[in-house]
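Participant: This is a predicted model, with the sequence first.
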Amino acid sequence: MSEDLATIDVPDAVRRYLRAHTAGDLPGAAATFTPDATVTDDGGTHQGISAITDWLGRTSTEYTYTTTLVGAEREDADRCTVTQHLEGDFPGGTVDLHYRFTLDQGLISRLDIAP
């Protein structure tokens, strides 16, 4: 079942990150992170706004893909998981990814992305 981003129960920073990332707004996506945030994705760890901005730039141009929001679950006020289905020209062609967000004072302090 696909859900609409406007209707899922996630913190505002997560919603802003997902919207900006989908729109290709890299500065907007980066602005949702704390200065010392950490992102773990595809075996790599990226810490700090500069490294996260570089990661965002690479992930937006490395492959062509579409995303479909599958669902979201809020564990508590500062933690949630968003699941998205990706289809594209990356190895394997399709994958369901779980984006596990941790927030600190309203901004994303940690994002772990894994199948």
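Facilitator: Cool, the structure landed.

Participant: alpha carbons only for contacts and neighbour counts from here, please
Facilitator: Fine.

Participant: buried set for the longest helix seen in the chain?
Facilitator: Ranked by residue count under DSSP state H, the longest helix found in the chain is helix 49-62. With burial defined by 16 or more other CA atoms under 10 Å, the residues of helix 49-62 counted as buried are 49, 51, 52, 53, 55, 56.

Participant: got a list of contacts for that helix?
Facilitator: For helix 49-62, contacts defined as CA atoms under 8 Å, 6 or more residues apart in numbering pick out 24, 26, 27, 30, 33, 34, 35, 36, 37, 38, 39, 46.

Participant: want to compare, so here's the second one:
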Amino acid sequence: MIPDLPKPIADYIDANARLDIEGMLKPFAPYAVVRDDGGRHQGQAAIRTWIEQATIASRAIFTPDTLCHADGQVIVEGPTHGDFPGSPLRFTLRFTLEGDTIRALEISL
């Protein structure tokens, strides 16, 4: 794990390593938005479904290896291993935080 990750991001990544859906969902604000693979998922129910389909179903575990801050976002990069074609793939996760919650997450290759 990268030291000094903001707590909501560290909590999300730690829960992802355990494939813990409740732990992954907990850091998100109730109105948070996730953009991934051309989709937009807003609110806890939609984000839960996205986690189930995009992460749990393919056992996708993200391992961050770089961290930077730009344009008000926390940008974390690293490989994701799982049961999906091309594994591992390198992803960039752009987090927008609001207090101790994740307000937005954008995922790209």
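Facilitator: Ah, there it is. Keep in mind it's a predicted model, so treat the numbers as computed, not measured.

Participant: Take the contacts of helix 49-62 of structure 1 and keep only those in strands.
Facilitator: Among the contacts of helix 49-62 of structure 1, the members falling in strands are 33, 34, 35, 36, 37, 38, 39, 46 (criterion: DSSP state E).

Participant: Most neighbours among the residues you listed, which one?
Facilitator: residue 33 (25 neighbours; other CA atoms under 10 Å).

Participant: Alignment lookup: that one to structure 2.
Facilitator: Residue 33 of structure 1 maps onto residue 28 in structure 2, with residues paired by TM-score structural alignment.

Participant: Return the distance of that match relative to residue 104 of structure 2.
Facilitator: 8 Å (CA to CA, to the nearest Å).

Participant: ok, the counterpart of residue 8 of structure 2 in structure 1 - contacts?
Facilitator: Residue correspondence to structure 1 (TM-score structural alignment): residue 8 of structure 2 is matched to residue 13. Neighbour list for residue 13 of structure 1: 32, 106, 107, 108 [criterion: CA under 8 Å, 6+ apart].

Participant: Roughly how far does residue 94 of structure 2 sit from residue 107 of structure 2?
Facilitator: 6 Å.

Participant: mean per-residue distance, the longest helix seen in structure 2 to structure 1?
Facilitator: Using DSSP H, we find that the single longest helix of structure 2 is helix 7-17. Comparison of helix 7-17 of structure 2 with structure 1 after fitting gives an average deviation of 0.8 Å (mean CA distance after the TM-score superposition for structure 1).

Participant: What are the buried residues along that helix?
Facilitator: Quick answer for helix 7-17 of structure 2 (16+ other CA under 10 Å): 8, 9, 10, 11, 12, 13, 14, 15, 16.

Participant: what does stretch 84-103 of structure 2 give?
Facilitator: 88, 91, 92, 93, 94, 95, 96, 97, 101, 102, 103.

Participant: Alignment lookup: the first one to structure 1.
Facilitator: Translated: residue 88 of structure 2. So residue 88 of structure 2 corresponds to residue 94, using TM-score structural alignment.

Participant: Contacts only, for that match.
Facilitator: Residue 94 of structure 1 neighbours (CA under 8 Å, 6+ apart): 85, 86, 87, 88.

Participant: can you rerun that using 10 Å?
Facilitator: Applying CA atoms under 10 Å, 6 or more residues apart in numbering to residue 94 of structure 1 gives the contacts 65, 66, 67, 85, 86, 87, 88.
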